[in-house]
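Colleague: can't give you the sequence, but here's the structure:
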């Protein structure tokens, strides 16, 4: 479907529905219907055992992306959900979540320890935990707590590629991290973006999904200040296009009442995404992924 056709369809849907945010409206309608169908409360013991079965075990590094709207049958507050995860991981485990700032205006100073996130209520509650640390990145920062938190976060503001080498996302693979999507699903698995960073120099197509750089200033609560410049990603994506390529050898699906949970190990997950990228299989629909753009070019991987 061309960009013109998609744009026309979007404007038509906005007019018919009387909504400017068609996707948001669709999500709210889906949630409303789900609440009518799925009414069974989730027992905490069942949730705990499900998480253990999905790899949330002592000493692991866990990456969690979530949609708290989908936890309506789970009788826990966000802080209690975080406590449950940390209890399962134990003192030697590390918990990490996305902490992408709501305000990404590069003309304003990014207040690392204060800027709220748009990645969900659970992430925001986690960010506010006194023990939680946050990486310095205006668009793709990450929060973490635990023994591996420093390694995950410390170099994010030194990277040019938001999800590339030395970013928290690629370091998840190095740490044999387990990834969970709770109520968020495959579409929200941010480590998929490692592909365009790792293949930036190798595959011409992935150079087209970036357009210049963004430079901003940052400041921590302790008074540290600095500047950081990173590549600006553009384009239009449909991550669900890749889902069929991530079978049970990579991704496991589970469900408790309405709550869907997706689990995967970071290393094979990212490796599969990169392999697909080399074959011209991508979540991008803009720029158009023309086959000739996936011929390997000289250069090292970014």
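Modeller: Yep, that arrived. Here the structure is a predicted model, which is why all the values come from computation and not from measurement.
Colleague: Every contact and neighbour count from this point should use C-alpha atoms.
Modeller: OK.
Colleague: what about residue 285, helix or strand, and which?
Modeller: Secondary structure from DSSP states H and E places residue 285 in strand 284-286.
Colleague: And that strand, what does it pack against?
Modeller: When contacts are defined as 3 or more C-alpha pairs under 8 Å, 6 or more residues apart in numbering; DSSP states H and E, strand 284-286 packs onto strand 236-237.
Colleague: chain center to the strand it packs on: distance?
Modeller: A distance of 15 Å separates the centroid of the chain from that of strand 236-237, by C-alpha atoms, centre = their mean, to the nearest Å.
Colleague: Surely residue 55 is within a helix?
Modeller: No. Applying DSSP: H, G, I helix; E, B strand; the rest coil, one finds residue 55 to be coil, outside a helix.
Colleague: okay, now the closest residue to it other than its chain neighbours: neighbour count?
Modeller: Residue nearest to residue 55 in three dimensions, not counting chain neighbours: residue 178, with 6.7 Å by C-alpha to C-alpha, 6 or more residues apart in numbering. Residue 178: 23 surrounding residues under other C-alpha atoms under 10 Å.
Colleague: now do residue 233
Modeller: Number of residues near residue 233 (other C-alpha under 10 Å) recorded here: 21.
Colleague: Buried residues in stretch 172-190, which are they?
Modeller: Within stretch 172-190, the residues scored as buried using 16 or more other C-alpha atoms under 10 Å are 172-173, 175, 177-189.
Colleague: Hmm, residue 229 is touching residue 156, no?
Modeller: No. Between residue 229 and residue 156 there is no contact under C-alpha atoms under 8 Å: 10.8 Å.
Colleague: dropping in the other structure now:
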């Protein structure tokens, strides 16, 4: 029988990976990859907060890709429905509420952060972030509804703070920081998005234009980033059963910007998640 990891063991392993007091960390995580932990995701969260200390901040994506009629998640939900059933489904979609709307596909650890009493969450109805710690409010405030992951999003604040990215049992294909590189190329492709919001107390559809997000090649981008990065830019280790990486947010974004310019002459927006 697989032994349960204790909170102290998780803390020790995260410290070896490089989590330090006062840091700001954007985390993507898979508890399934970590394995059995005594106390579950709460113990992992406690370990991270203990290491970051009172001056540190933990940030997680709390995206709601199914709050849309332009996303792949939405298309999967309505697959096989009649035209009438599709219309009814869209009419019954609830508006995004940062206080109560659960994230979609972000994992139980991200949801544990989102549901924490002291967490704050940004207001974007499709690509929100939740944060805990000293800089939580600064990171999450001002997330414009027409900017998924660009200069008016928490990613830009994390870049300015020289944060780190923790990939806890997940690969580079989950590295949201790379999306900021998409915004920083010259004249990135754009597309229309639609989602459900509540404005002036009324449920309504919100349509806007933003960069055409595409994570389909992030795995390859990450492999190249890791291969050419200077020593220390990507730290590798294990937490429980999970292979983990801790990387420089600034280095990841800067490399993504140059890599995307070289490797994406055409073909942006192939994977509409929002």
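Modeller: Looks like it came in fine. Predicted model only: the values in this text are computed from it and were never measured.
Colleague: aligned partner of residue 143 of the second structure in the first structure?
Modeller: Aligned by TM-score structural alignment, residue 143 of the second structure pairs with residue 156 of the first structure.
Colleague: ok, now which ones touch that match?
Modeller: Residue 156 of the first structure sits next to 135, 136, 137, 141, 162, 166, 167, 168 when contact means C-alpha atoms under 8 Å, 6 or more residues apart in numbering.
Colleague: now residue 264 of the first structure
Modeller: By C-alpha under 8 Å, 6+ apart, the residues touching residue 264 of the first structure are 178, 179, 180, 250, 251, 252.
Colleague: again, but for residue 204 of the second structure
Modeller: Counting by C-alpha under 8 Å, 6+ apart, residue 204 of the second structure touches 95, 196, 197, 198.
Colleague: if we go to 10 Å?
Modeller: Listed by C-alpha atoms under 10 Å, 6 or more residues apart in numbering, the contact partners of residue 204 of the second structure are 91, 94, 95, 195, 196, 197, 198.
Colleague: same deal with residue 131 of the first structure?
Modeller: By C-alpha under 10 Å, 6+ apart, the contact set of residue 131 of the first structure is 144, 145, 146.
Colleague: ok, those in the second structure: which stay?
Modeller: Counting by both residues aligned by TM-score structural alignment, their matches' C-alpha atoms under 10 Å, the contacts of residue 131 of the first structure that remain in contact in the second structure are 144, 145, 146.
Colleague: Of those residues, which belong to helices?
Modeller: Using DSSP state H, no member of these sits in helices.
Colleague: Weed out the non-buried ones from those.
Modeller: Buried by 16+ other C-alpha under 10 Å: 144, 145, 146, out of those.
Colleague: ok, so what distance separates residue 219 of the second structure from residue 64 of the second structure?
Modeller: In this view, residue 219 of the second structure and residue 64 of the second structure are 22 Å apart by C-alpha to C-alpha, to the nearest Å.
Colleague: Ok, residue 10 of the second structure next?
Modeller: Counting by C-alpha to C-alpha - residue 10 of the second structure and residue 64 of the second structure are separated by 29 Å.
Colleague: for residue 237 of the second structure, same thing?
Modeller: 30 Å.
Colleague: more neighbours, these two?
Modeller: The neighbour comparison of residue 237 of the second structure against residue 64 (other C-alpha under 10 Å) goes to residue 64, with 23 against 16.
Colleague: any idea what that one aligns with in the first structure?
Modeller: Here residue 64 of the second structure is matched to residue 101 in the first structure, going by TM-score structural alignment.
Colleague: With residue 73 of the second structure instead?
Modeller: So, by TM-score structural alignment, residue 73 of the second structure is left unmatched.
Colleague: again, but for residue 113 of the second structure
Modeller: Superposed on the first structure with TM-score structural alignment, residue 113 of the second structure falls opposite residue 126.
Colleague: Does its match touch residue 96 like I think?
Modeller: Yes. Contact criterion C-alpha atoms under 10 Å: residue 126 of the first structure and residue 96 qualify, at 9.1 Å.
Colleague: what's the overlap in contacts for these two?
Modeller: Residues touching both residue 126 of the first structure and residue 96 (C-alpha under 10 Å, 6+ apart): 132, 133, 143, 144, 145.
Colleague: could these be laid out in a markdown table, adding distance to residue 57 of the first structure?
Modeller: Putting those into a markdown table (distance: C-alpha to C-alpha, whole Å) gives the following:
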| residue | distance to residue 57 of the first structure |
| --- | --- |
| 132 | 20 |
| 133 | 22 |
| 143 | 20 |
| 144 | 17 |
| 145 | 15 |
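Colleague: Okay then, goodbye and thanks.
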